[in-house]
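K.L.:
Fold the stuff below for me.
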Amino acid sequence: MGRGEPPGEITAEGAARPYAALRVGTHRLAILRDGAQTYHAMLEAIRAARSAILFETYILRDDETGRRFAEALCERSRAGVEVSLLYDAWGSDVSDEFLEELHAAGVRTLAYHPLRFHGRLAAFFARIYRRDHRKILVVDGTVGFTGGVNISDDYAVWGEEKRGWRDTHLRLEGPAVAELQFRFLRAWRRHRGAPIDERRHESRGRRPDPLVRIVGTALPGQHGAIGRVYRKSIARAQQRIRITNAYFLPTIRVIRALRHAARRGVDVRVIVAGTTDVPAVRFASRALYEAFLKAGVRIFEWHGRVLHAKTATIDGSWSTVGSSNLDTLSLRVNLEVNAVIEDAAFAAALERMFEEDLAHCREVTMADWHARPLWERVVGGFALLFRRWL
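P.N.:
The predicted structure is shown next:
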């Protein structure tokens, strides 16, 4: 059973205590809300590194946020820490000068699936289609991070008036960190990153943990693993399901699982993005509302800041925080990683966060859905045709 601590307050400098800090079995976990708490914790861990830093992100930008992280990574590299940075070539936007400064300090970088045409059209489009959407940071093999937060000013926290996107991240200490390390190193080696010093990455054992597990996609035997975990957990639900997912375009199987749960009396509530950076997804998602509303699923649209979080809790005991959206690309194609936690105190903290987020939401009713203007119905239906690529 975990022991929770009250949420921390964000200071003017953008630093903050975690939203909740808990012990779960042999793990120490901290729920981090938005960029302020996440960046503070990540930079603190990076600056304390003594041996190795493994850093993987979908979005890395050459902006104030990116430069702050680059400075911290360069400082540690100059101090003798082995620093490896893996970023997605499609999602990121970094200049040659930015990379040159990293390389000059000894930081090794690797772009995932750069868009180069090698003469085979199918291979070219496969590189575009499959992206590295994971967010992983491992420091000295003992401290890990994962969740939804990227490295960019979208999460701007450096000024008092800036709050940035709404997102959730997780800090971990314990056996699950070895699994994050394994996943990073496998991708690094497979895509021909610079040779690593194996002695710095000696794992204490990728041993299973029933309370805190790391689940991901794009590994042999784990294709669709996150979707299966969601479906099995939803199928077992008896009381309540709480999902926050920014890009809510579930596969048919997940749609069926949620509808069946609601029809058997489970209280299913979903927070989706009313304010988003990808309007096409919002329109396609809205086209699905009727199927959920008819089954009794309650849908709440978040408004204000852009919503980017990907979390869920079931029956106050099962939870997940990660990078995976509930859409086809995340569940079947992209590299993704989620932490799955089975602990009542952890679930209670996420449920409290869900309830607080409802204050920024408007519930969608069947009357609202039928009152959509004609142009929105047309756009939504058209966008739904391309749901597999959104």
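
K.L.:
Please make it C-alpha for all contacts and neighbour counts, starting now.
P.N.:
OK.

K.L.:
Three-state assignment for E301, please.
P.N.:
At E301, secondary structure determined by DSSP: H, G, I helix; E, B strand; the rest coil is strand.

K.L.:
hang on, it packs against T365?
P.N.:
No - using C-alpha atoms under 8 Å, E301 is not in contact with T365, being 10.8 Å away.

K.L.:
With neighbour numbers in mind, choose between those two.
P.N.:
The residue with more neighbours, out of E301 and T365, is E301; 21 against 16, by other C-alpha atoms under 10 Å.

K.L.:
OK, contacts around the more buried one?
P.N.:
Contacts for E301 (C-alpha atoms under 8 Å, 6 or more residues apart in numbering) come out as 271-274, 361-364.

K.L.:
can you give me the helices for the stretch 151-300 of the chain?
P.N.:
176-190, 225-236, 252-263, 279-286, 289-295 (DSSP state H, counting those that start in this stretch).

K.L.:
Quick check on the contacts of E301: which are buried?
P.N.:
271-274, 361 (16 or more other C-alpha atoms under 10 Å).

K.L.:
Narrow those residues to those in strands?
P.N.:
By the criterion of DSSP state E, membership of the buried ones among the contacts of E301 in strands covers 271-273, 361.

K.L.:
ok so, going back, wait, which of the buried ones among the contacts of E301 is closest to P208?
P.N.:
I271 (31.2 Å; C-alpha to C-alpha).

K.L.:
One more, so I can put them side by side:
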Amino acid sequence: MMLAAIGCSPTPKYQRIPAETVSSTVEPPPDRLLRFETPVTLNEALWKDGSLFLTYSDGRHDYFGRASADDQVNLSIHQEWFPVYQVNSLSADAHGQAVIGAEPVRHLPRKDWAAFIRGIEKSLTDRVQPGTGILVNVRDEETFLYRRHDGSLDECTLMEKPAGIRLAENHRLEAMTGGLFLFLTAYLETIGVPDRYLVMETGETGPYARPFVFVDRNRQRFHLLSLEPYTFGSMPSMPVANTGKAGWHLFVRSYLFELFNRPVSSLSRLGLFLYDTAWDATRGIWTSTFRFPDLTEADIPDLHQDGNMDRGEWEDRLDRIVGADTRTSGQIELLVGGDRFFPRLVDAIIGAEQSIKLRTYIFDRDDYAVRLADLLKKRSQDVNVQVMVDGLGTLMAQNKAAGSMPPDHKAPLGITLYLTNQSRVRLVSLTNPWFTGDHTKTTIVDSRKAFIGGMNIGREYRWEWHDLMMVADGPVVSVIEREFDKTWAHGQVLGDVVFSGYMLANPPKPEVPRGYPIRVLRTLPYDSQIYRSQLHAIRQARGYIFIQNAYFSDVTIIHELVKARLRGVDVRVIIPMEGNHGIMNASNVTAANTLLKYGVRVFTYPGMSHVKAAVYDGWACLGSANFDKLSFRANKEMNLGVSDPGFVAGLIDTVFTPDFEAAVELDHPLPAGWGNTFASIIASQL
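P.N.:
Below is the predicted model:
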């Protein structure tokens, strides 16, 4: 199982090759998938004009193929994977003509690849102490290697990890290329192979197997060679059922029942929604029509060196802007990417002793989300498990497959029913009156540890997207948990009454400060703390502003960022190259071009970045909120605000600095037309 994804062991058996009594040279029918249940043998590898020509056999037939840089498989949703190249089939005659004058490339049999893999495994397992384990991520698979308390070695998936075993290390194999080549070089020296280029047999079989690896030792690169184009699965589509679910949730639950269960909240939300819509639309038109033209002739100044705003004064100002009651304390660890967050979340769920409280905008029904649901169902037999999802967010996600969905995944009809079926999971699916929602993502374990940030529960967050979460401890956990409990109470039948009863029975309890100061900032229907704090931070900044967000549609924020740059502030913005909402992608083009026009540095992150983080002169604000109307005005959101120098430096070092390097900086406007302008108008109300 360990390292199977790069060719250590066979993958499942699917299509049997017809038996033949003798080996013969054949041309595969065009409709035949080159999929093998037994490992193929490489007979010859040749190199010519940037192309690799292969002759290989399954013991019955000989096959011919060609691969080059032009045949690289599009794995843009998996930036961290080893590159994969498609081996295109050739006829015997075409192969014979193409390889005239080609140079031979040394090829090594499966036993050498297996010996190399065993060396890697031994290196990893030698570091595993009794009672601990190491997680190894390869492609979109994970293997947990651990030693039992008696010292014996075993392996499993992380979700099958025994409760008494501690997750000690977490690695992605593709990120260990330097170490892998040290092992490979040492092994090749022992067998006397000096060649720069090699083709090694891996022994992989089954669908989408990579039976060969082209190795460039000088550049330290592995190039996986595939015989079958990779295809991704999709979610089962049920238009009638989906329409019925949407109608029931939006019109019956979120309007008719809502007026009975939460009449005060529902009507007040309607009034606030109408007011915010009118105000934001008027302000957006005013800013676009009158304020931006005033800046047209402004010169773009050099960056000034006057230093940053005083953080002590800024915190005092924040007390006046959002209230001193937003202050708490604690410590925060950054978890960048699904490889860092989800293993920690799973480990915490497995180790929970009393309670698990999970709150998310989307709980999907893809393969990874279902496995996590299974874990929660299992744990509900021993501890209190509460799951709270946004009804509309989860419903909309049910019909959209992740980019790398396994084609054999059997999705349940609905994740909310799946979670509660034959389990003790307590679940609340929140309603969406007036199309507002709960976009918060938090998980509290045993009232001691809280995860908070931008990741929902689903495959794209685990394997595909660039995203950010935090794990917090200290008094801040009590604040985050109290917000969960308040929302849980409000989500019950007669929620306005239950919520009022909860608030009367559970007043906030002061806690002894521990760690460094932290603010819990929220977006509520009546209080836009996240928006107001960041708007004022932009206005106060004197040195630098770094922002990474998937959606930039708030005209006022864009205008204030432009004004900040025109007073000499170093303003940098990162947006995704490939967003997940078409209208927001089109709107981002308009925002990027506007910012670029006035000297703001705009970076496009390769693939999808779902990170929601910003730093203003040493004050960080990060969490679940986008830079759009829904996150700033309508939805419930939760961010953390931190001025601690150590934390802010860590955020810049682990998120912004590497992402600036990975992204492409725009040096000219993106192509745009009337469609982008129209999209920005629509997006400003989303």
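
K.L.:
Overlay them and tell me the TM-score.
P.N.:
Here the TM-score for the pair of chains, by TM-score structural alignment, normalised by the length of the first structure, is 0.80; 345 aligned residues with a C-alpha RMSD of 2.9 Å.

K.L.:
Output the buried ones among the contacts of E301 of the first structure as CSV; include the columns distance to K310 of the first structure.
P.N.:
Putting these into CSV (distance: C-alpha to C-alpha, whole Å) gives the following:
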residue, distance to K310 of the first structure
I271, 10
V272, 10
A273, 11
G274, 15
C361, 16
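
K.L.:
Closest one of these to E9 of the first structure?
P.N.:
C361 (22.0 Å).

K.L.:
Quick check: chain neighbours aside, which residue is closest to the closest one?
P.N.:
Nearest residue to C361 of the first structure, sequence neighbours excluded (C-alpha to C-alpha, 6 or more residues apart in numbering): W302, at 4.2 Å.

K.L.:
looking at it, the one you found is touching V364, isn't it?
P.N.:
No - W302 of the first structure is not in contact with V364 according to C-alpha under 8 Å; the separation is 10.5 Å.

K.L.:
Quick check: neighbours shared by the two?
P.N.:
With contacts defined as C-alpha under 8 Å, 6+ apart, no residue is shared by W302 of the first structure and V364.

K.L.:
Report the contact partners of the aligned partner of V648 of the second structure in the first structure.
P.N.:
Using TM-score structural alignment, the partner of V648 of the second structure in the first structure is A347. Contact analysis of A347 of the first structure by C-alpha under 8 Å, 6+ apart lists 313-314, 316-319.

K.L.:
please redo it, this time with the cut-off set to 7 Å
P.N.:
A347 of the first structure is in contact with 313, 316-319, counting by C-alpha atoms under 7 Å, 6 or more residues apart in numbering.

K.L.:
And for A450 of the second structure?
P.N.:
Contacts of A450 of the second structure (C-alpha under 7 Å, 6+ apart): 442-444, 471-473, 477.

K.L.:
could you redo the last one with a cut-off of 10 Å?
P.N.:
Residues in contact with A450 of the second structure (C-alpha atoms under 10 Å, 6 or more residues apart in numbering) are 332, 345, 348, 356-358, 442-444, 470-474, 476-481.

K.L.:
just checking, what residue in the first structure corresponds to it?
P.N.:
Under the alignment (TM-score structural alignment), A450 of the second structure maps onto G144 of the first structure.

K.L.:
Would you confirm that its match belongs to a strand?
P.N.:
Yes - G144 of the first structure forms part of a strand when assessed by three-state DSSP.

K.L.:
roughly how far apart are it and R231 of the first structure?
P.N.:
Distance, G144 of the first structure to R231 of the first structure, by C-alpha to C-alpha, to the nearest Å: 26 Å.

K.L.:
Quickly note the distance from the aligned residue in the second structure for A280 of the first structure to W463 of the second structure.
P.N.:
Alignment note: A280 of the first structure maps to I583 in the second structure; criterion TM-score structural alignment. Between I583 of the second structure and W463 of the second structure the distance is 24 Å, computed by C-alpha to C-alpha.

K.L.:
who has more neighbours, the two?
P.N.:
Neighbours per residue (other C-alpha under 10 Å) separate I583 of the second structure from W463, with W463 holding more: 24 against 18.

K.L.:
wait, the more buried one sits on G337?
P.N.:
Yes - under the criterion of C-alpha atoms under 10 Å, W463 of the second structure makes contact with G337 at 8.3 Å.

K.L.:
Can you list the buried residues in stretch 589-608 of the second structure?
P.N.:
Judged by neighbour count using 16+ other C-alpha under 10 Å, the buried positions of stretch 589-608 of the second structure are 589-596, 598-608.

K.L.:
element containing the counterpart of R28 of the first structure in the second structure?
P.N.:
For R28 of the first structure, the aligned position in the second structure is Q331, judged by TM-score structural alignment. Q331 of the second structure is part of strand 327-336 when elements are defined by DSSP states H and E.

K.L.:
what's the helix or strand hosting Q386 of the second structure aligned against in the first structure?
P.N.:
Here Q386 of the second structure sits within strand 384-390, counting by DSSP H and E. Using TM-score structural alignment, the residues of the first structure aligned to strand 384-390 of the second structure are 82-88.

K.L.:
And for stretch 225-235 of the second structure?
P.N.:
Using TM-score structural alignment, stretch 225-235 of the second structure lines up with nothing in the first structure.

K.L.:
can you pull out the helices in the stretch 1-150 of the first structure?
P.N.:
34-47, 64-78, 96-104, 121-129.

K.L.:
out of those helices, deepest packed?
P.N.:
Per-stretch averages of neighbours, counted by mean count of other C-alpha atoms under 10 Å, single out helix 34-47 among the helices of the stretch 1-150 of the first structure, with a mean of 22.

K.L.:
For the closest residue to N150 of the first structure other than its chain neighbours, which residues are in contact?
P.N.:
Distances taken as C-alpha to C-alpha, 6+ apart place I59 nearest to N150 of the first structure, at 5.3 Å, with adjacent residues excluded. Residues near I59 of the first structure by C-alpha under 10 Å, 6+ apart: 66, 87-94, 132-135, 149-152.
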